[in-house]
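>>> Sequence and predicted structure, then a few things I'm wondering about:
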Amino acid sequence: MTIPWLTLAIALPALGGLAVALLPRDRAETAKRVTLGVTLATLLLVVAMAAQFAPSGSGPLQFEEVYPWIPQFGISFAVGVDGIALVLILLSVLLVPLVVLAAWHENDDAPDQGKGYFALILVLEAMMIGVFAATDVFLFYVFFEAMLIPVYFMIGRYGRGEGRRRAAVKFLLFSLLGGLLMLVAVIGVYVYGGTFLWSDLADPAGGLAGVDTATARWLFLGFFVAFAIKAPMWPVHTWLPDAAGSSRPGTAVLLVGVLDKVGTYGMLRYCLELFPEAAKWFVWPVVVLSLVSIVYGAIVAIGQSDMMRLIAFTSVSHFGFITLGIFAMTSQGQSGAALYMVNHGFSTGALFLIVGFLVARRGSAAIADFGGVQKVAPVLAGVFLVAGLSSLALPGLSPFVSEFLVFLGTYAFHPVPAIIATSGVVLAALYILWMYQRTMTGPLPDSLAKLRDLSGREVWAVAPLIALLVVFGVYPKPLLDAVNPAVERTMQQIDVSDPAPAVGQAGSSSGGAEGESE
C-alpha cells in the first residue's frame, strides 16, 4: 500500500485548524496544546516522508498523487515534490511549531483571541505545504491565493499597532493584483498547453513547446510579476515592511521565512521550466532588478528605527540575492538560490523570534528603547548576535554557503553584476552590527534594569534554528544533495550549460601543446 504522504501532510494541519476553531472560547490553553501537538505530528510525518526521498530518483517528482478534481476542465488534485520543494516543506513544518512555542503567552491578557490565532496558524501551515507540493498549475494558483486569507487576518486582526489594518489591506491588494495577473497566465497556459499538469506542460516534446515566442514571453510575465510581488522584489516590495512591522513576530516569521519563498520557488518551477526561451530573454532585466533590490534594501535597512521593519528591509536585499542566483542561469547560482531560501528562513526566523521576545518584555520594537541588554540578558544577546551574524553571511554559518554559491554562479556569466552584488555584504555588516550595538551594548537604561533573560520555552523556540545555522554552515551536503538533482533537471529544461572553467581550459591547452611538441 502506497502512503499518500503529501495529502496527509496537508490534511493534518487543516483538520487540526478546524478542531481548534471549534473549541469553546474559554479553552485557550487547550487550543495551544492542540496546535502544538498537531504541528509536531505534521513535522514528524514530513520527516518520515523525507527519509524515503531518493535525491537521484529516476523521475523529476516523487511521492506523486493525482486525483481528479474538476475533470470537466482537466483540473486535478496533483501533488509531488522534487528536492527543492521538499526542503521548503521541511522548512515550513519546522518553523510552525517554533512559532507556536514563541507565541505561547502572547494572548494571556486576551485569551479569547488566542484560539483564533492558533487556528489560523494551522490553516496556513496546510496551505504552505500545499503550495510547494502542487503539481497542477490551477491547484498551485488556488493555494497561492488561499494563503492570503489566514495571513490577512493574522495581520489585520491579531497584529500590533494602529496601522495593522492598513498594512493587512495593502498586503491583500498587492497580492491580489499579482494573483490576477497569474490567473490570466494560468488560463493562457491551459489554452495553449491543453492541460494544467506541470509535468505535461514542462515536457519539451509537448505541452507548451509549440507556443509562439511573443505569447510565451507574455505568459512568463504574468507568472513573474505575481512571483516578484510575493518574493518581494523592488519596486513591488513596499507591502512587506508595513506587513512585517505590523505583524506579531510569529506571523512575520511565517510571512518572510516561508510565504515569500513561494515567489522565488515559483520562478524556478514555473517561469524557468515552462518558458525557458522567455526566461533567457528576460535575464538582464531581472538581474538589474535583483541588484537594485540588493543595494536598495540594504541601504534603507540601515536607516530604520524599528527592528521589525529593519529585518523586513534586509529581506528585500536577501531576496535580491536569491533572484540573482536563479537568473544567473548556472547550476551553482541556482543551487545557491535554492539553499538561500532555506537558510534565509532559519536566519530571519531566528531574528524575528528574538525581536519578538524583546518586544514582549519592553512593549516596543524601537531601537532607541533598548541598550545594554547583554548586561542583564546575556543568553538573549548571544543568540541575537549569532542570528545577526548569520544574516550578514558570516563564514561558518549556513547563509555563507548559499551566498558564496550565488556569487560563484553569477560571476561565471555576469562578472560585473556579481561584483556590484558584493556591496550588499558590506552593507549587511553595517545594518546588523549597528542594530546589535545600539540594542545590546552600551549603558543600561533604568527601564531595562529588570529585563529578564530567555526562559526555557523561549530557548526551545529559537535553539533549533541556531543549531541548524551552525550545522548547515559546516556541513551543507544534505541540503545540496537534495536540491542539486532538481537544479540539474532545470538546467537541462532551459537548455543551458555551465561555462567551462577558464583555468581548466588553459591547462588543457598547454598540456596539448606540450604533448604535440614531444
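Good, I have the coordinates.
>>> C-alpha from now on. contacts and neighbour counts both.
Will do.
>>> End to end on stretch 75-92, go ahead and measure it.
26 Å (Cα to Cα, to the nearest Å).
>>> Next secondary structure after the longest helix seen in the chain?
If you go by DSSP state H, the chain has its longest helix at helix 331-362. For helix 331-362, the succeeding helix or strand toward the C-terminus, using DSSP states H and E, is helix 378-391.
>>> Check what contacts that following helix and list those residues.
Contacting residues not belonging to helix 378-391 are listed as 344, 347-348, 350-351, 354, 373-374, 397-400, 428, 432-433, 436, 440, 453-454, 466, 469 [Cα atoms under 8 Å, 6 or more residues apart in numbering].
>>> next one: that helix to chain centre, how far?
21 Å (Cα atoms, centre = their mean, to the nearest Å).
>>> Which of the residues in the helix or strand that contains W460 are classified as buried?
Using DSSP H and E, W460 falls within helix 456-474. Judged by neighbour count using 16 or more other Cα atoms under 10 Å, the buried positions of helix 456-474 are 458-459, 461-462, 464-466, 468-470, 472-473.
>>> one step back: buried residues of the longest helix of the chain, list them for me.
Quick answer for helix 331-362 (16+ other Cα under 10 Å): 331-359.
>>> didn't L172 look like it was pressed against P150?
No. Using Cα atoms under 8 Å, L172 makes no contact with P150, being 10.8 Å away.
>>> Just list the residues touching the residue lying closest to G263 once chain neighbours are set aside, thanks.
Excluding the flanking residues, the one nearest G263 by Cα to Cα, 6 or more residues apart in numbering is F227, at 4.0 Å. Going by Cα under 8 Å, 6+ apart, F227 touches 178, 262-264, 266-267.
>>> Please narrow these to those residing in helices.
Checking the contacts of F227 against DSSP H, those in helices are 178, 262-264, 266.
>>> Quick check: the two most widely separated of these?
G178 and T264 (13.8 Å; Cα to Cα).
>>> Compare those two (neighbour count), which wins?
T264 (27 against 22; other Cα atoms under 10 Å).
>>> In this model A231 seems to touch that one, though I could be wrong.
Yes. Assessed by Cα under 8 Å, T264 is found in contact with A231 at 5.9 Å.
>>> Below is an additional structure, to be compared with the one above:
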Amino acid sequence: MLTALVAVPVIGALLAGFAGEGRGPRVIAALAMAVELGLCLALWLEAGPLFRIGGHGAWLAYESAAWIPRFGIDYQLALDGLSLPLLTLTAALGLVGVGASWTEIRERVAFFHANLLFALAGTVGVFLATDLFLFFVFWEVMLVPMYFLIGIWGHEGRTYAAIKFFIFTQASGLLMLVSILALAFLHADAAGGFSFDYFDLLDLDIGAPLATWLMLGFFVAFMVKLPAVPLHSWLPDAHTAAPTAGSIILAAILLKTGAYGLIRFTVPLFPEAALAFAPVAMALGAASIVYGALLAFVQDDLKRLIACTSISHLGFVLLGVFAWNPWALQGALMQMIAHGVSTGALFLLAGALQERLHTRDMAAMGGLAARAPVLAGFGLFFAVASLGMPGTGNFLGEFLALLGAWQASPLWTAISAAGLVGAAIYALILVQRSFHGEPPADLRPADFDTREIAMMGALAVALLWLGLYPQPVFDLAEPVFATLLTETRP
C-alpha cells in the first residue's frame, strides 16, 4: 500500500505527460489524485494495530527492501499517525490543484500536469521515507517540478521567482545532505557499517558540539521550506508568480514538509541539541508570526497578501514544535492541516479572480459581494477561518500551539498572541477591499461555476469538520507524539 501511494502519482504523471494536449492530461491527473485520496481514506478506515520498528515509534505500516546495500541504503517507507493526515491533505489538495488548472492552463497542458503530479509524488515520498538517503531523494524530486511550474506557467517575474525558489531550497537542502552523510559516517564508526536507516540513527550517541552543528543542517533546510524569518524571502515572489495550482500545492502541501521534517527528524535525531536550541527557535516562530502579519498589512497584490499570511500562520507551527509538549505538538499538526485547507482555498479564490479580472490588485476590485455573491461568500468564510474563528480548524491549531507554548515560554507566547490581532486586521482588509466598497464601472465578473463551488464547498466542510470534530486527528497522532516525547525526554 505504501509503495502504491508513491506509484500512483508517478504513473499518473507519466500517462499525463504522453497524453497529448486537450482534456486527456487533465482527466488522467484528476483520476490519479482521486485514486490517491481513496487510498489515503482506506488507510484511515483500516488502520491496523500499532507496532514498533527498531524499538521505536507507534507505526501503522512499514515496507523495506535492500536498495544499495554496500552503503547501507534501503528502500524504506513507514506510515504513522503523523504522516497519514498529511498524506490525506496532499491527495485532497492535489485534486483541488488539478481542478483549479482546468481552464487556466491552455499551453503545454500535458507537461504541466506531469510536473504537478511529480511534485506531489515527491511530497508523498517525503512523508513516508524512513531511510534518510531516500528521504533526500524525494526532497529533491519535489523541487524540480515546482521550479518548472513557476518558471514556465507563472505570471510576471516568474523566471526570477523560480530561480530564487530553487536557490533557497537547493542550498539549504545541501546543508541537510551534509548532516545526513555525517550521520551515516558516525554510524559506520560506531557499528562498523554505513546506515541511513532512521531507526538506527535514532540510537546514535553524538557529542554535544557536533550534534548542534548537524541539527542546524536539518533545521535550516526545514526552516527555509516552512518558511520562517529570516529565511522567508523567496515565498512571496514564488506565490505571486506561480500559477494557481502551483500556489495551492506550494502553500497547502510543500510548506508542510518543512514542519514535518522538524517533528520527524530535527528533534528526535538530536534531542538534547534541539531542545537546548528551543528558545531561539521559539523566538524565530514569534518573529515570523508578527512580521508575517506586518508584511500582509502593506500588500496590494491579493496573492502576495495571502502568501505573507502563510509566514505568520506557520510561525505558530514552529512555536509549537519547539515547545515540544503534547498540547503544542497537537496544535502544530492541526495548524498544518487547517492552514493547508484554508490557504489552498484562498489561493483558489485569488486564481479565479485573476482569471476573471486579469489583475490581482485589490484596488481594482471592490463590490464583488453584489456582483459575484457566491464567490464573495466563500471568500468571506475562508478569510474569517484564516484569522482563527472558533469552529474552524485554524482556531484549534493556534489555540493549542499557544497553550502548549505558554508552558515552555510565556514571553514568546505573549508576543505571538499579538499575531492573532494582526490576522484579524489583514483578513478584514482582504474582505473589505476585494468584496465591498464601490466597484469599478466595468467590473462584471462571472460568479463561481459548479466546478468551483464543489471544490470550495468541500474545503469549507473539511475546515468545519476539523474545527468541530477534531478527535480523529488527535487520536491518530497521540501515540506518535507520546512516543516522541518519551524518547526525547532528557
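Received, thanks. This one's a predicted model, so the numbers in the text were calculated from it and none came from an experiment.
>>> Measure how the helix holding W460 of the first structure sits relative to helix 378-391, angle-wise.
Angle of helix 456-474 of the first structure versus helix 378-391, following axes from the mean of the first three to the mean of the last three Cα atoms, to 10 degrees, is 30 degrees.
>>> and whatever helix or strand comes next after helix 456-474 of the first structure, how far out from the chain's middle?
Using DSSP H and E, the helix or strand that follows helix 456-474 of the first structure in sequence is helix 477-493. When C-alpha coordinates are averaged (Cα atoms, centre = their mean), helix 477-493 of the first structure and its chain have centres 18 Å apart.
>>> Show me what F143 of the first structure aligns to in the second structure.
Alignment note: F143 of the first structure maps to F138 in the second structure; criterion TM-score structural alignment.
>>> Now do the contacts for the residue lying closest to that match once chain neighbours are set aside.
Using Cα to Cα, 6+ apart and skipping the chain neighbours, the partner closest in space to F138 of the second structure is G122 (4.7 Å). Neighbouring residues of G122 of the second structure by Cα under 8 Å, 6+ apart: 6, 138-142.
>>> I'd like the list of these that fall within helices, please.
Reading helices off these with DSSP H, I get 6, 138-141.
>>> Between all of these, which two are separated the most?
V6 and E140 (14.7 Å).
>>> Y431 of the first structure pairs with which position in the second structure?
Using TM-score structural alignment, Y431 of the first structure pairs with Y426 in the second structure.
>>> so how many other residues sit close to that match?
24.
>>> what does S409 of the second structure give?
17.
>>> The helix holding W460 of the first structure packs against which elements?
helix 83-102, helix 331-362, helix 378-391, helix 398-413 (3 or more Cα pairs under 8 Å, 6 or more residues apart in numbering; DSSP states H and E).
>>> For stretch 351-361 of the first structure, give me every contacting residue.
Against stretch 351-361 of the first structure from outside (Cα under 8 Å, 6+ apart): 99, 102, 106, 248-250, 252-253, 307-308, 311, 364-365, 380, 383-384, 387-388, 451-452, 454, 458, 462.
>>> Give me the buried entries from those residues.
99, 102, 248-250, 252-253, 307-308, 311, 364-365, 380, 383-384, 387-388, 454, 458, 462.
>>> where does the residue nearest to F138 of the second structure land in three-state SS?
What DSSP: H, G, I helix; E, B strand; the rest coil gives for G122 of the second structure is helix.
>>> Please determine how far the equivalent of it over in the first structure is located from L120 of the first structure.
Matched by TM-score structural alignment, G122 of the second structure corresponds to M127 in the first structure. Remark: distance between M127 of the first structure and L120 of the first structure (Cα to Cα) = 11 Å.
>>> Equivalent analysis for A278 of the first structure, please.
A278 of the first structure is 38 Å from L120 of the first structure, by Cα to Cα.
>>> Let me see the ranges of the helices in the stretch 151-300 of the second structure.
158-191, 198-201, 208-225, 234-241, 244-249, 255-261, 267-269, 271-276, 278-297 (DSSP state H, counting those that start in this stretch).
>>> List the buried residues for the strand ranked longest in the first structure?
Ranked by number of residues, the top strand in the first structure under DSSP state E is strand 62-70. By neighbour count on 16+ other Cα under 10 Å, the buried set for strand 62-70 of the first structure is 62-65.
>>> Can I get those in CSV including distance to W5 of the first structure?
CSV is the format used below for these (distance: Cα to Cα, whole Å):
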residue, distance to W5 of the first structure
Q62, 10
F63, 7
E64, 9
E65, 9
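>>> Of those, just say which sits nearest to V38 of the first structure.
F63 (21.8 Å).
>>> I figured that closest one was touching L8, is that so?
No. Between F63 of the first structure and L8 there is no contact under Cα under 8 Å: 11.6 Å.
>>> OK, contacts around the residue most central in space within the first structure?
A centroid search over the first structure (Cα atoms, centre = their mean) returns K261, at 2.9 Å, as the residue closest to the centre. The neighbours of K261 of the first structure, taking Cα under 8 Å, 6+ apart as the test, are 230-231, 341.
>>> quick one: which of these is nearest V300 of the first structure?
The closest of these, once distances to V300 of the first structure are taken by Cα to Cα, is A231, at 17.6 Å.
>>> Next up, identify which helix or strand the corresponding residue of the first structure for L43 of the second structure is on.
With TM-score structural alignment as the criterion, L43 of the second structure lines up with M49 in the first structure. Using DSSP H and E, the element containing M49 of the first structure is helix 28-50.
>>> What angle do helix 83-102 and the helix holding W460 of the first structure make with each other?
160 degrees.
>>> Pull up the aligned stretch in the second structure for helix 456-474 of the first structure.
So helix 456-474 of the first structure sits over residues 450-468 in the second structure, by TM-score structural alignment.
>>> Just give me the mean distance for that stretch relative to the first structure.
Following superposition, stretch 450-468 of the second structure is found to deviate from the first structure by 1.0 Å on average (mean Cα distance after the TM-score superposition for the first structure).
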